[in-house]
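Chemist: The following block contains a protein sequence and its predicted model.
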Amino acid sequence: MDPLGKGTAVRPIVGLIGAFMLAIANQYLFYGAIIGVSYPIFILLLYAYLLHDRRNRLREISGFGWFMFAVVMLLSLTYALFNNPFFSALNFLAIPPLVFLHMAYLRGAKRIPWWDIRIIEEALTHLFALSMRHVPTVFRIVRVTAARKGGTQRKSALGKVLIGLCISVPLLIVVVNLLASADGVFQRALSGFPDWWNGLSIGEGVSRLLWILLAGIAFFCYLWGFVKPGRSSVKVDRTVTKSVPEESQYVSMRIDPIIMATLLVSVNVVYVLFVVLQFSYLFGAWEGALPDGKTYAEYARSGFMELVAVSFINFAILIIALLSRGAEDPARLRSLISKLLYLLVGCSGVMLYSAYSRLILYEEMYGYTYIRFLVHAFMIFLAILLIIAAIRIRTDVIPLAKCYIVIGLASYVFMNYVGMDRVIAGNNIDRYREGGAIDPQYLSTLSADAMPLLAEFSKKEYPGLKPLLKDRWKELANESRRPWQSFNLSVYAAEEKLHDLFRE
């Protein structure tokens, strides 16, 4: 057993030094700073650290490997390019799990396919069990490196120098700050040092040091869990065979085809009746043919969320039915279920269209907001998934799990880059031009992404928006003076545009 991994291509001391260098960069980029351009920089450094040892249990990077890297990098770049608070919070939660899943796919000992649900278990097992078991390894490396008598005298001296520096740096931070507080002349002598040193208090120095210490240990343990996963984790999982459709691996208990056919007949009878009634006024709503004498607003509000919920339920039924199908099912029964599934997809499409038309009417009456925009996007996304599922009914060649994973990730990245705030601002401006209705208070709350468009609008068409934009300008001016780590292109462009607006 080689606990320190001496026989591996990556020496443990090199991995540990790299981990602490990454930790130093991490605290420099993020400590006391708002996330901005620092995030994509750190993600690049993190990938460089985790993938630099290509000879250690690293799977050849395939098309999906590069795709996942592009997804993670594009999402991290949003912190430097855009200023939408919703996606900033969502990406903050989404990016780390994506990185963990990506690493589990590239470096996991079990070599699980990327579309297999077990990749999540592999990522969690590595993140907690395999990484935590290497915490003692950190201290063992330091002890062995300090006590090792073998090797050249030069290597021994270098190790001792590194250990001495690790001890002296935190001690010097405390001592220098104490001396500067005790003697004004000494403090003035420090004026030649960078500003960050002068502003570094004892409390901040200890916090930064603790940050580096914990982050460095965490980075090393995570990497070393891949390099030395342990005997219990190095078995290659060969349970997946190409001859078995990938979806069948996730079905522990198939639903009997007769039960499924009965379920589909029952729900389709109700859905067909609903769709027939919908057609009596669905396509005439734009000409005023509304049910029960309802107004546009009442029609738009009524049943919208219910229709979306039913469409989502139908999608779940469709997926369960597809996963339950088996080649051993009777041919006539299989054909009947396929026809019922097509009918289910058709009814779901009508319901989605009905909900979509109601939402458009509602937006024309009350304007465009974050929630309404996101619901629009969700319905379009659900419609795409339904189309893929409909194709899957016809042929088992379509890899449903793979398609949904790739489309889901690509759609999420697209939503980040579509410019939600600018689209909402533009649609509300068009609504004002057509009917004169606008909510300036809401427009002023949009993120910096929309400010250049709103500045032009207030300058040329709606001066009443200027007082509200002036308050936003003051906020953005403070944001633009943040350290370089917090730089955001959208905030910079918005501040410049508003500065030009109020300078005139």
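Modeler: Sure thing, it's come through. Since we're looking at a predicted model, the values are computed, not measured.
Chemist: can we go C-alpha only for contacts and neighbour counts from here?
Modeler: Noted.
Chemist: what residue is smack in the middle of the protein?
Modeler: Centroid-nearest residue in the chain, with Cα atoms, centre = their mean: residue 94, separated by 3.1 Å.
Chemist: residues in contact with it?
Modeler: Residues touching residue 94, when contacts are defined by Cα atoms under 8 Å, 6 or more residues apart in numbering, are absent altogether.
Chemist: try it against this one:
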Amino acid sequence: MDTQQTPGPQPTSSQPPTHATIKQQPPASQRTKRRVIATMATALAITFVFDRFVCSSTLPECVYGYALPLFWMLCLALVTALHWTSVRRRPYTWLVVGTITALSVWNMLSVSATAYCGNIDYALTSFLAQPMLLMLHCQLADGRYSVWHPFQVARDWLTGWLMQPFANLGRVFESFTILVRSADSSGKRSKAREIGMAMLVSVPLLLVIIPLLASADRIFRYELASAIGHPDLAAITIHTLIVIVPWPFLCSLLLGLDIGAKEPSKSRHIVLSPATTVTVLSVILVVYALFCSVQLRFLFAGALTDGSISLPDGLTYSAYARDGFFQLLAVAAINLAVFGIALISTPRTPWLNATLGGLLAVTAIMLASAALRLGLYIGAYGLTWLRYASLTFIALLAIAIVLCAIRMFTSRLPLVATLAALVMVWYVALGFSNPDWVCGAYNATHGFSSAYSPDNPATWMF
């Protein structure tokens, strides 16, 4: 009689893979080589594009104003392509990509070849906002961030400027060894690779040595000119150095962005006692209550009754608004930061909720005071670029206060990530609203035709 036996575990899973199985997936060393080559090529492409677009004096005059926005877009495209596998699945990364692209389009639409250098919004965007956002994109590109741990992202962003360009320089130089090696050291491919690496090292050295020798000996310079013509060796050397010198530091940054290059960060959560947090907030609220009582007495009372404000003798609207406006915005921003720290680091109690609600309330009064001061100033002296930006920033902070209030009742809202996204949307909306046109239209309508001129930097300020 045949007996049926239960088959045991298949031995194929525990046996070593066959030669055919190994060929289906490249070895780890080969994948490492490909990744290193792609990273180093991306870094070289960025430095080369920087030299050609930003540092080159051979660009047509009509392209000058568009070179820097195009450079940031190319950098964005190269970094995104390098980390495409992780970038494509993360919506927040695409928000940063869209913001950088929109800011580049904004600058290219509003720039002119003759006046772009004197445009304040062009300067702030191209030299400050876009580099900061591009570094943020680099730190988010590996896909290891979390919207619930914004301080980790902030730390990575800061080290991206201060540490990461230097932390992996050893890996950059070791990568040359990886590129020189091959599977068969005796093959022709290896010899060709070694010759190519030798030429790669020799070319920048020759570009430095030859101009020095030509400057040291006239006969050598004459013979060199008769052989190769009259190239500008000094310019060639300078542009080569612009490409080569920052390249290893950029390689270090990009190599550090790989998933396997950064060690998993350990989140350190600081816990404050409710008594400590409530005491600190209560002391702050006492001071804020005194300030708000002054505002309600002098500022809001007159504005709500007859539309005028009785200021002390010798104090003008201009001095009153100018002296306190930015200080109020700074205090409001500090209050929101204190709110976030207290919310995430202190166990929730009724007293904590009460003090946090009071902090949001006095912050709202401060914003209202700043908005009223700015409205008086605009009504008396007209609208400028900075006054318009400040007005929209007050609206941004007001929305932030509403989001903070919502966060008190639900823990499903990633507050810091939402506020960061809101700032990016605000900045893009500010640019596409065409501040020059808005200021000009307002001033022309209200009789302040000379208060703002996009060609006069003196009229941009507060």
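Modeler: Received, thanks. Just so it is clear, the structure is predicted and the values come from calculations on it, not from any experiment.
Chemist: follow-up on the earlier one: which positions within the particular helix or strand that has the residue nearest to the centre of the first structure in it qualify as buried?
Modeler: Using DSSP states H and E, residue 94 of the first structure falls within helix 85-107. When burial is assessed from 16 or more other Cα atoms under 10 Å, helix 85-107 of the first structure yields the following buried residues: 87-88, 91, 95, 98-107.
Chemist: Please apply the same query to stretch 120-140 of the first structure.
Modeler: Applying a neighbour-count criterion of 16+ other Cα under 10 Å, the buried positions in stretch 120-140 of the first structure are 120, 122-127, 130-135, 137-138.
Chemist: and what of stretch 41-53 of the second structure?
Modeler: Buried positions in stretch 41-53 of the second structure, judged by neighbour count with 16+ other Cα under 10 Å: 42-53.
Chemist: Filter those down to the ones in helices?
Modeler: Within the buried residues of stretch 41-53 of the second structure, membership in helices is found for 42-50, as judged by DSSP state H.
Chemist: of all those, which comes closest to residue 226 of the second structure?
Modeler: If you rank these by distance to residue 226 of the second structure using Cα to Cα, residue 48 comes first, at 29.4 Å.
Chemist: That closest one pairs with which position in the first structure?
Modeler: Alignment note (TM-score structural alignment): residue 48 of the second structure maps to residue 24 of the first structure.
Chemist: Check which helix or strand the closest residue to that match other than its chain neighbours maps to.
Modeler: Spatial nearest neighbour of residue 24 of the first structure, chain neighbours left out: residue 212 (5.6 Å); criterion: Cα to Cα, 6 or more residues apart in numbering. Element membership for residue 212 of the first structure (DSSP H and E) is helix 202-227.
Chemist: quick one: that helix to helix 85-107, angle?
Modeler: In terms of direction (axes from the mean of the first three to the mean of the last three Cα atoms, to 10 degrees), helix 202-227 of the first structure departs from helix 85-107 by 40 degrees.
Chemist: how about the strands in the second structure?
Modeler: Remark: strands of the second structure are absent; assignment by DSSP state E.
Chemist: Could you give the number of residues near the aligned partner of residue 77 of the first structure in the second structure?
Modeler: Residue 77 of the first structure is assigned residue 105 in the second structure as its aligned equivalent, the criterion being TM-score structural alignment. If you count neighbours by other Cα atoms under 10 Å, residue 105 of the second structure ends up with 17.
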